[in-house]
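Visitor: Turn this into a structure:
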Amino acid sequence: MIREFDNAQADHTSQPLIATDRAGQQLEQPSIEAIWTLLDAVPDPEVPVVSVVDLGIVRDLQWDGRQLVVTLTPTYSGCPATEFIEEAITEALHAAGIANVRLHQQLAPAWTTDWITESGREKLRQYGIAPPVGSASKRSLLGEEPEVACPQCGSHDTVQVSEFGSTACKALYRCNSCLEPFDYFKCI
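Guide: Below you'll find the predicted structure:
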């Protein structure tokens, strides 16, 4: 799926000039590295402590002439936050003066929790959400339960309370040591 955005809708007169002039013409192209850094500040709407880069949703950035092509893979095809994420990415790029943006959804290969960065996993833990354990393999289909550590006290004496937590991609757990409930970001 490719979504085109009408660059004429963006009001560049009220924003600082970085990469465009007042007519919306691209002056210079920021480096891909600078754009990765910019997008690393775009938070996930469901877990704002991690960015869309931390989650591995942004798959690729490329300049196609004067147009920036951002390839995204949603966490799952029915994720209710996908459209919001696309809008947040576009707004961040427009605010940085990158006027000509095309978002491209790439559904294959499917997103997996293996794509969450180590930094993202640590941010989840510090926020009180247990990051995915192991790899998104077929183990879970065979009934093997992950050993989930409590993000509060580190204990492995935890129990799943519900298959679903605050969102469909999380399960609700309770720590038997500190008795605190917490979300576990399921391996997908």
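Visitor: drop to CA atoms for contacts and neighbour counts, all remaining ones
Guide: Fine.
Visitor: Give me the nearest residue to the residue nearest the centre of the chain, chain neighbours excluded.
Guide: For the chain, the residue nearest the mean C-alpha position is residue 52 (2.6 Å; Cα atoms, centre = their mean). Nearest residue to residue 52 in three dimensions, chain neighbours excluded: residue 44, at 5.5 Å (Cα to Cα, 6 or more residues apart in numbering).
Visitor: how about this one, so we can line them up?
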Amino acid sequence: MVSTERAGAPAQADRAASDRRRARQAAAAVTDPELPMLTLADLGILREVDADGDGGAIVWITPTYSGCPAIGAIRADVDRALRESGFDSVEVRTLLDPPWSTDRITERGRRLLAEHGISPPGPAPRGDGPVPLSLTPRRRALHCPRCGSDSAELTSEFGSTACKALYRCTACAEPFEHMKEI
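Guide: Coordinates of the predicted model:
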């Protein structure tokens, strides 16, 4: 005969695994407040999700910038999404190491950026130490999201958010934003 205590452990583990999947699904579907066509999963902001099987969930997110003004809204949206999914206790933690990089954006995210008129980032700059500081704009490999041309001129290093720059395509003359590589 199996004791009640031992028989309850597998049920608790199954419930926790099911809750983790449900919590991840709810958190992954939350959209970014500055790029609402993308989910936190698309952007690579969502890092880890855990659930205890008793109605509690913990979500770890990494902001795109350490001072990202949208992080408060993201935290509130994740909390709301998990509570609407049936979690009574939700904790949203910030994970800064390793830092977020545009390399974390999924292929789906890159495709959606282009479909919404934003040139997706190329590979993030890498080196054996800190990213070198340059006082001039970086030369970026980009394509116009409207016509596909790789001929564009920078109009402003600063777009609607800190993570985007403004360009004008010299082939079709249309303006567009480019997500900066970091």
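Visitor: Just give me the neighbour total for the alignment partner in structure 2 of the residue nearest to residue 52 of structure 1.
Guide: Taking TM-score structural alignment, the alignment pairs residue 44 of structure 1 with residue 32 from structure 2. Number of residues near residue 32 of structure 2 (other Cα atoms under 10 Å) recorded here: 20.
Visitor: number of nearby residues for residue 30 of structure 1?
Guide: Residue 30 of structure 1 has 15 nearby residues by other Cα under 10 Å.
Visitor: got the residue ranges for the helices in structure 1?
Guide: Ranges of helices in structure 1, per DSSP state H, are 32-39, 82-95, 118-127.
Visitor: now those in JSON lines, with mean neighbour count?
Guide: JSON lines is the format used below for these (neighbours: other Cα atoms under 10 Å):
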{"stretch": "helix 32-39", "mean neighbour count": "14"}
{"stretch": "helix 82-95", "mean neighbour count": "18"}
{"stretch": "helix 118-127", "mean neighbour count": "18"}
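Visitor: Those: which one's closest to residue 65 of structure 1?
Guide: Counting by Cα to Cα, residue 65 of structure 1 lies closest to helix 32-39 out of these; the figure is 13.3 Å.
Visitor: ok, average deviation of the closest one from structure 2?
Guide: Here helix 32-39 of structure 1, set against structure 2 after superposition, deviates by a mean of 2.8 Å using mean Cα distance after the TM-score superposition for structure 1.
Visitor: what's the offset of that helix from the middle of its chain?
Guide: 14 Å (Cα atoms, centre = their mean, to the nearest Å).
Visitor: now swap in stretch 36-44 of structure 2 and tell me
Guide: 5 Å.
Visitor: List of residues touching stretch 141-154 of structure 1?
Guide: Identification of contacts with stretch 141-154 of structure 1 by Cα atoms under 8 Å, 6 or more residues apart in numbering yields 125-126, 128-130, 133-134, 140, 155-158, 174-175, 177-178, 180, 182, 184.
Visitor: Mind listing what's buried along it?
Guide: 148-152 (16 or more other Cα atoms under 10 Å).
Visitor: Take those and write them to TSV, including distance to residue 67 of structure 1.
Guide: Output for the buried residues of stretch 141-154 of structure 1, formatted as TSV (distance: Cα to Cα, whole Å):
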residue	distance to residue 67 of structure 1
148	43
149	44
150	45
151	42
152	45
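Visitor: Now intersect those residues with the strands, please.
Guide: If you go by DSSP state E, the buried residues of stretch 141-154 of structure 1 have nothing in strands.
Visitor: okay, stretch 149-159 of structure 2 sits on what stretch of structure 1?
Guide: Going by TM-score structural alignment: stretch 149-159 of structure 2 matches residues 155-165.
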